[in-house]
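Asker: Sharing a sequence plus its predicted fold:
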Amino acid sequence: MDNVSIVRIFILTGLNETNNYRVALLTLTFLYYCMILFFNLTIIMIIILDKNLHEPMYILLCSFCINGLYGTAGFYPKFIFDLLSSSHVISYETCLLQAFVMYSFACSDLSILAVMAYDRYLAICRPLHYLSFMSKSRLSKMVCFSWITPLCIFSINVALTSRLRLCSTNIQKILCVNWIIVKLACPNANTIPNNIIAYFTIFLYLSHGIFVIWTYMHLIKTSVRSKDDRVKFMQTCVPHLASLTTFAATILFDMMNMRFGSTDLPQSLQNFISIEFLLIPPVLNPLIYGFKLTKIRHRILGFVHVEKK
């Protein structure tokens, strides 16, 4: 233990196979990140500037897009810089910060999706109580809960990771995640607190998923009763369900690969799996809501029509 040096820098070995097509990957990544910024900022600005959209569903959508910008900002600028550089390294502090951003972004997404499911449950299943339950004060508390809870949990998580003595500097990914850093700990390091927090976090956010399933059981049961409820379900719940399914699939796939995946998979495929949640949802979510939600679609089409004139 005494012979182990203190790690101050990590090597991202997942980027080793990008040398042959670095320019193409750099161009595509930059353009893709610009798309993410444009789509999400468009939805955010439309909701902020249009007072008719200052309703719980749209405010939650706005926070959803803001969280998407937060998560992608923790990955794409650093990844673009790595593609421009010949050495793929990241400092210890920056690696912990990126791990914190990645996890808090993912869990905030799930929390916001759970609140959005609750909002749709009240709107369709209990319309007479909707305004009293989804008051501005309660909505503000829910949004704050969606953001602050993951930030607090993963502050503890990263703090526990920072106390570990590490015996390796190689991260076989293109980004830092907390679980990978913990796996670099020396054999005699005490990782029990890290595991306790990890299982607590899994339980907490698994309960979010169970809550969403419960709300959709009631939503579907209520929606089949009348044509109006079916229309409302198709217009407002289908985008949410698509976002939830996409998010859950990408996160679950990454977690399963990270903990149980084979190292024999091609590095490029491992890289894709590890950043799916940063590739698909940040672009797909604003597109789904932009085209499916009538009010937002009309604002976008109206803006395009004005520009053509």
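Answerer: Nice, I can see it.
Asker: Only C-alpha atoms from now on, for both contacts and neighbour counts.
Answerer: OK.
Asker: Please state the offset of the longest helix seen in the chain from the chain centre?
Answerer: Using DSSP state H, we find that the single longest helix of the chain is helix 92-125. Mean-position distance between helix 92-125 and its chain equals 6 Å (Cα atoms, centre = their mean, to the nearest Å).
Asker: Likewise for stretch 12-28?
Answerer: Remark: stretch 12-28 is offset 24 Å from the chain centroid, using Cα atoms, centre = their mean.
Asker: next one: stretch 186-193
Answerer: With Cα atoms, centre = their mean, you get 28 Å for stretch 186-193.
Asker: which outside residues touch stretch 21-29?
Answerer: For stretch 21-29, the external contacting residues (Cα atoms under 8 Å, 6 or more residues apart in numbering) are 18, 76, 80, 83-84.
Asker: Now that stretch: buried residues?
Answerer: Within stretch 21-29, the residues that count as buried by 16 or more other Cα atoms under 10 Å are 22, 26, 29.
Asker: got the contact list for the residue nearest to the spatial centre of the chain?
Answerer: The residue lying closest to the centre of the chain (Cα atoms, centre = their mean) is A106, at 3.5 Å. Contacts were defined as Cα under 8 Å, 6+ apart; by that measure A106 touches 71, 251, 277.
Asker: let's bring in a second model and compare:
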Amino acid sequence: MKNSTQVSYFILGAYSYSDTRLLIYLYFLIVLIFYISIICANVLLIVVICLNRSLHEPMYIFLCSLFVNELFGSTGLFPFLLVQILSDIHIVSAPFCFLQIYCLYSYGTIEFFSLTIMGYDRHLAICYPLQYNSRMTYNKIAVFTALIWIYSLLINFVALCLTLPLQLCGNIINKVYCDNYHVVKLACSDTSVNNLFGLAHVFTVILGLIILILYSYMKILKVCYYGSKQTRQKAFSTCTPHLASLLNFSFGVFFEIIQSRFNLNYLPNILRIFLSLYWLTCQPLINPLLYGFKMSKIRIVCRNLIFEGKV
């Protein structure tokens, strides 16, 4: 049996030591541009939704929560990534590593819950337009939003508490950021509780959310099939950004699972890094573009704010 211990730091082994300094600076510049773009786009839309009373509707309130989560997840990744790119020694302390794990996993959970509730909201708006305001009240919006954040932060805190006591046989994480799955793989002690907790979460919560999303869109498709042209246009204009965001996030998580669980060493290192970062980088950047350009009310208010200086 290998010697086990409580490690005080982790080594991020996915960084390539063969890259030239010029290439490293290029990576840094690309990541910095991504981060600045994400901050500007999401902050702009949060300000627009908060200041404009015509956007104080359920769909836009859920969007505001989604954009806040994009900032939360990006802040948990990008500053750390920028420092590591320029660093010659890719070492991170154990407390900071676990903090990053908590932030990134909480971001992913909140994102999935938010997209599910937004799909349910679109289902009510399209299938029950006359009853929408009575079914989706501001009290319900507040409860849904609070439950999304509280549950996500709590469930990931429990998962982290199960990881912290594990005795580890190594401290090398083959990624460019800290990841709970890779830390658990380093354990010499029993991880059955971690595995059972993960499976229970997947089958009771994640599967339930997937069923709710499928149910919502099946009802929407049924109404569109039998409904008027105006109903189909309303469904298309409001559901297209949500569906695109949902698929983009799902593909990103799928890429992450595939490259983490299976041996993809035959792929170039830069491609493996891209696959692991996709769900954390592209989603926060694509969402503001999807909703900002596709939804006319947001687009008009943004144009007035930028070019005329009023909301």
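Answerer: Now that the structure is in, tell me what you want to look at. Computed from a predicted structure; not experimentally measured.
Asker: Can you pull the TM-score for these?
Answerer: Here the superposed chains carry a TM-score of 0.95, computed using TM-score structural alignment, normalised by the length of structure 1; 305 aligned residues with a Cα RMSD of 1.4 Å.
Asker: what's the mean deviation for the helix or strand just after the longest helix of structure 1 versus structure 2?
Answerer: Following helix 92-125 of structure 1 in sequence order, the next helix or strand is helix 130-133 (DSSP states H and E). When structure 2 is overlaid, helix 130-133 of structure 1 sits 1.1 Å from its aligned residues on average, using mean Cα distance after the TM-score superposition for structure 1.
Asker: elements contacting helix 130-133 of structure 1?
Answerer: Under the contact definition 3 or more Cα pairs under 8 Å, 6 or more residues apart in numbering; DSSP states H and E, helix 130-133 of structure 1 sits against helix 92-125.
Asker: Which stretch of structure 2 lines up against the helix it packs on?
Answerer: Counting by TM-score structural alignment, helix 92-125 of structure 1 pairs with residues 94-127 of structure 2.
Asker: Mean per-residue distance, that stretch versus structure 1.
Answerer: Mean for stretch 94-127 of structure 2 is 0.8 Å (mean Cα distance after the TM-score superposition for structure 1).
Asker: For T263 of structure 1, which three-state class applies?
Answerer: When classified by DSSP: H, G, I helix; E, B strand; the rest coil, T263 of structure 1 comes out as coil.
Asker: Mind jotting down where the helices sit in structure 1?
Answerer: Under DSSP H, structure 1 gives helices at 22-49, 56-73, 76-84, 92-125, 130-133, 136-162, 178-183, 192-223, 227-232, 238-260, 267-274, 276-279, 281-292, 294-308.
Asker: Now the longest one: buried residues?
Answerer: Spelled out, it's helix 92-125 of structure 1. 92, 94-125.
Asker: before we move on, what about the second one?
Answerer: Across helix 56-73 of structure 1, burial judged by 16+ other Cα under 10 Å covers 56-69, 71-73.
Asker: before we move on, what about the fifth one?
Answerer: Using 16+ other Cα under 10 Å as the test for burial, helix 130-133 of structure 1 gives 130, 133.
Asker: Which of the contacts of stretch 21-29 of structure 1 sits closest to N190 of structure 1?
Answerer: Of all the contacts of stretch 21-29 of structure 1, N190 of structure 1 sits closest to Y76, with 32.7 Å by Cα to Cα.
Asker: what's the matching residue for that closest one over in structure 2?
Answerer: Match for Y76 of structure 1 (TM-score structural alignment): F78.
Asker: How about L278 of structure 1?
Answerer: The alignment partner of L278 of structure 1 in structure 2, by TM-score structural alignment, is L280.
Asker: and if you look at F39 of structure 1?
Answerer: The equivalent of F39 of structure 1 in structure 2 is A41 (alignment by TM-score structural alignment).
Asker: Does its match touch P288 like I think?
Answerer: Yes. Contact status for A41 of structure 2 versus P288: in contact at 6.0 Å, counting by Cα atoms under 8 Å.
Asker: So between these two, which is more surrounded?
Answerer: Legend: neighbour count by other Cα atoms under 10 Å for A41 of structure 2 and P288, higher for P288 (26 against 20).
Asker: who touches the more buried one in this structure?
Answerer: By Cα under 8 Å, 6+ apart, P288 of structure 2 lies in contact with 41-42, 45, 67.
Asker: now R299 of structure 2
Answerer: Contact analysis of R299 of structure 2 by Cα under 8 Å, 6+ apart lists 292-293.
Asker: For the aligned partner of it in structure 1, give its distance to V89 of structure 1.
Answerer: If you follow R299 of structure 2 across to structure 1 using TM-score structural alignment, you land on R297. Remark: distance between R297 of structure 1 and V89 of structure 1 (Cα to Cα, to the nearest Å) = 43 Å.
Asker: S135 of structure 1 too?
Answerer: Counting by Cα to Cα, the separation of S135 of structure 1 from V89 of structure 1 is 48 Å.
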